[in-house]
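K.L.:
coordinates for the following, if possible.
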Amino acid sequence: MGTGEVRIIPIRGIPEAQPGDSVAALVLTGLQASGLTGEPGDVLVVTQKLVSKAEGRLVRLADIEPSPIAEAYAARWERDPRQIELVLRESVRIVRMDRGLIIAETHHGFVCANAGVDLSNVTPGYAALLPLDPDRSAATIRRELCELAGWEPAVIVSDTFGRAWRNGIVNVAIGVAGLRPLRDYRGQHDSYGNELRVTVIAVADELAAAAELVMGKTEGCPAAIIRGFVYEPGEGTARELIMPPERDLFR
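P.N.:
Have a look, this model is predicted:
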């Protein structure tokens, strides 16, 4: 399945999210402020931070009592012990703790730095946690956009992850609704007639990364529309993007 020209459109003017806000309503406010309208076939990418704020997934660091292990690790690497404690609480498995960084597996199954606990783009003194169920968050946004505006884009909730063996961070999909997150080419043939045996493309991750190019990290733009990409509709979830333990050579 090919595609033609693809546009990536930032949605500016989205108000700062407060606990209990509808992300869909915030996005529609941004669309109006930007002079944009949704179209059939759009993909909407929203940042995890926007969703976490609206879902009340913010924690005041002053309310956190660090454990002895958090205190010791923070003292060794000059980190905030309260953030370390939050990372430990949000983790189901610690993959690696070294040089002030913690690579952990979250209850969602994501393996990422600091279990997704983030101090950026939030009020100083607070930390943002990942949404409890990002797939459900994406589905809720999609449903409410349809109810409020008759617009039913595929929705991706994105977050920034590091990558083993490569410098730099990229946005990936942690929540998906309305599209299949993987495109399976196995059994098909390339232009030379060779059968593809292992090629499965993480389409949702590629879309999340593309959207970040216009959203940025310091511009206060937490959403973007990807228009023109031909995706496979379906009831996919971001959990499909997680490598099963039995196939993970590095676990």
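
K.L.:
please make it C-alpha for all contacts and neighbour counts, starting now.
P.N.:
Fine.

K.L.:
quick one, helices of the stretch 51-200 of the chain?
P.N.:
When assigned using DSSP state H, counting those that start in this stretch, the helices of the stretch 51-200 of the chain occupy the ranges 68-77, 81-89, 134-149.

K.L.:
what's the most buried one of those?
P.N.:
helix 81-89 (a mean of 22; mean count of other Cα atoms under 10 Å).

K.L.:
quick one: closest of the helices of the stretch 51-200 of the chain to Leu61.
P.N.:
Taking Cα to Cα, helix 81-89 is the member of the helices of the stretch 51-200 of the chain nearest to Leu61, at 6.1 Å.

K.L.:
a markdown table for the helices of the stretch 51-200 of the chain, including distance to Gly125?
P.N.:
Putting the helices of the stretch 51-200 of the chain into a markdown table (distance: least, Cα to Cα, whole Å) gives the following:
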| stretch | distance to Gly125 |
| --- | --- |
| helix 68-77 | 17 |
| helix 81-89 | 10 |
| helix 134-149 | 24 |
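
K.L.:
one more, so I can put them side by side:
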Amino acid sequence: MARALRIIGLETIPNIKPGDDIADLIVKSCIQEGINIDDGDVIVVAQKIVSKAEGRILDINSLKPSDEALKLSEVTGKDARFIEAVLMESREVVKASPGHLITITRHGITCANAGIDRSNVSGLENIVTLLPINPDVSAEKIRRKIKVLTGRNVAVVISDTYGRPLRNGQINVAIGLSGINPFKDYRGMKDLAGYTLHIKNIALADEIASAAELVMGQAQEKIPVAIVKGLKIKIENNHTAEKLNMDKEKWLFK
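P.N.:
Here you go, the predicted model:
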């Protein structure tokens, strides 16, 4: 692993509209800001701009709440139309309690409100963004286009904010990726004392997403893309962020 990293936030990404080419905007911003894209860079992209570019924006006023949404609204205190949107994007409701609705999304991510969010969209309560239909495919498209535009072989991570069970506060995690193994697996290796490691399998993509969030921010920073340099990773194909999702059968707490 690297001894030192550089994380550079792009400050000139414009407000994203449906149909925008994220890769093209990243390359243009790098040129404008004098930042080189190099082989082995990891480009972290906020889920919100990917969703906007892909038109994953919804006016919940257009929805008619189902009976299930109405019942969950009574339990959670949330808008029944918002809950209907959550149900549309979910495989299963895991937990409903006052102020909280935890589901498993269509992607297999266990999170609050199926990842549906009102922040940094329009400022209106009724307009929300949905997660990309397939974040791994979204990351792959961005990575391939950057290769076409620059000739550089990079990895792409799509990040989103995530509330951690049994821990206060949120972090950013990888919900989509391309060109990078989501794990750094130490199992089978020996530690400094010669002990063979049996469990340690680091969620590398999540750690990259969290590190990038330190420069990207969550509110008025206007930095939806960060470039991580110096990781010395091997660019690899055929990996997905879905591997980071734990199967329900393996949950220790239910």
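
K.L.:
fetch the TM-score of the aligned pair.
P.N.:
Once superposed, chain against chain, the TM-score is 0.95 (TM-score structural alignment, normalised by the length of the first structure); 250 aligned residues with a Cα RMSD of 1.5 Å.

K.L.:
nearest to Val43 of the first structure, out of the helices of the stretch 51-200 of the first structure?
P.N.:
helix 134-149 (10.2 Å).

K.L.:
same for that closest one, what does it pack against?
P.N.:
Under the contact definition 3 or more Cα pairs under 8 Å, 6 or more residues apart in numbering; DSSP states H and E, helix 134-149 of the first structure sits against helix 23-34, strand 154-163, strand 166-177.

K.L.:
where in the second structure does the last one fall?
P.N.:
Using TM-score structural alignment, the residues of the second structure aligned to strand 166-177 of the first structure are 167-178.

K.L.:
show me what counts as buried in that stretch.
P.N.:
By neighbour count with 16 or more other Cα atoms under 10 Å, stretch 167-178 of the second structure contains the buried residues Ile171, Asn172, Val173, Ala174, Ile175, Gly176, Leu177, Ser178.

K.L.:
which one of those residues is nearest Asp136 of the second structure?
P.N.:
Distances from Asp136 of the second structure to these, taken by Cα to Cα, are shortest for Gly176, at 4.2 Å.

K.L.:
is it correct that the closest one is in contact with Ser159?
P.N.:
Yes: the criterion here is Cα atoms under 8 Å, and Gly176 of the second structure meets it with Ser159 at 7.1 Å.

K.L.:
next one: the match of strand 166-177 of the first structure to chain centre, how far?
P.N.:
On the basis of Cα atoms, centre = their mean, to the nearest Å, stretch 167-178 of the second structure sits 6 Å off its chain's mean C-alpha point.

K.L.:
got the contact list for Ile64 of the first structure?
P.N.:
Arg82, Glu85, Leu86 (Cα atoms under 8 Å, 6 or more residues apart in numbering).

K.L.:
would you check how far apart it and Ala70 of the first structure are?
P.N.:
11 Å (Cα to Cα, to the nearest Å).

K.L.:
so what's in contact with the two at the same time?
P.N.:
Joint contacts of Ile64 of the first structure and Ala70 (Cα under 8 Å, 6+ apart) are Arg82, Glu85.

K.L.:
can you pull the contacts of the most centrally placed residue in the first structure?
P.N.:
For the first structure, the residue nearest the mean C-alpha position is Ser158 (2.2 Å; Cα atoms, centre = their mean). Residues near Ser158 of the first structure by Cα under 8 Å, 6+ apart: Val45, Val46, Thr47, Gln48, Asn171, Val172, Ala173, Ile174, Gly175, Ala208.

K.L.:
nearest to Glu105 of the first structure, of those residues?
P.N.:
For the contacts of Ser158 of the first structure, the nearest to Glu105 of the first structure is Ile174 (13.3 Å; Cα to Cα).

K.L.:
which residue ranges of the second structure form strands?
P.N.:
Here the second structure has its strands, by DSSP state E, at 6-9, 42-46, 57-59, 90-97, 100-105, 110-112, 127-129, 155-163, 170-178, 184-185, 201-202, 225-229.

K.L.:
between these, which one is nearest to His239 of the second structure?
P.N.:
Of all those, strand 170-178 comes closest under Cα to Cα, at 6.5 Å.

K.L.:
and the closest one, what does it pack against?
P.N.:
helix 135-150, strand 155-163, helix 204-216.

K.L.:
save these as CSV, and put in distance to His239 of the second structure too.
P.N.:
Below are these laid out as CSV (distance: least, Cα to Cα, whole Å):
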stretch, distance to His239 of the second structure
helix 135-150, 9
strand 155-163, 11
helix 204-216, 11
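
K.L.:
out of these, nearest to Lys254 of the second structure?
P.N.:
strand 155-163 (16.4 Å).

K.L.:
centre of the chain to the closest one, how far?
P.N.:
That offset, for strand 155-163 of the second structure, works out to 3 Å (Cα atoms, centre = their mean).

K.L.:
same deal with stretch 59-79 of the first structure?
P.N.:
With Cα atoms, centre = their mean as the basis, stretch 59-79 of the first structure stands 26 Å off its chain's centre.

K.L.:
quick revisit: give me the common contacts of Gly176 and Ser159 of the second structure.
P.N.:
Joint contacts of Gly176 of the second structure and Ser159 (Cα under 8 Å, 6+ apart) do not exist.

K.L.:
can you redo the buried residues of stretch 167-178 of the second structure as JSON lines with distance to Glu74 of the second structure?
P.N.:
Shown next, in JSON lines, are these (distance: Cα to Cα, whole Å):
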{"residue": "Ile171", "distance to Glu74 of the second structure": "29"}
{"residue": "Asn172", "distance to Glu74 of the second structure": "30"}
{"residue": "Val173", "distance to Glu74 of the second structure": "31"}
{"residue": "Ala174", "distance to Glu74 of the second structure": "32"}
{"residue": "Ile175", "distance to Glu74 of the second structure": "30"}
{"residue": "Gly176", "distance to Glu74 of the second structure": "33"}
{"residue": "Leu177", "distance to Glu74 of the second structure": "37"}
{"residue": "Ser178", "distance to Glu74 of the second structure": "40"}
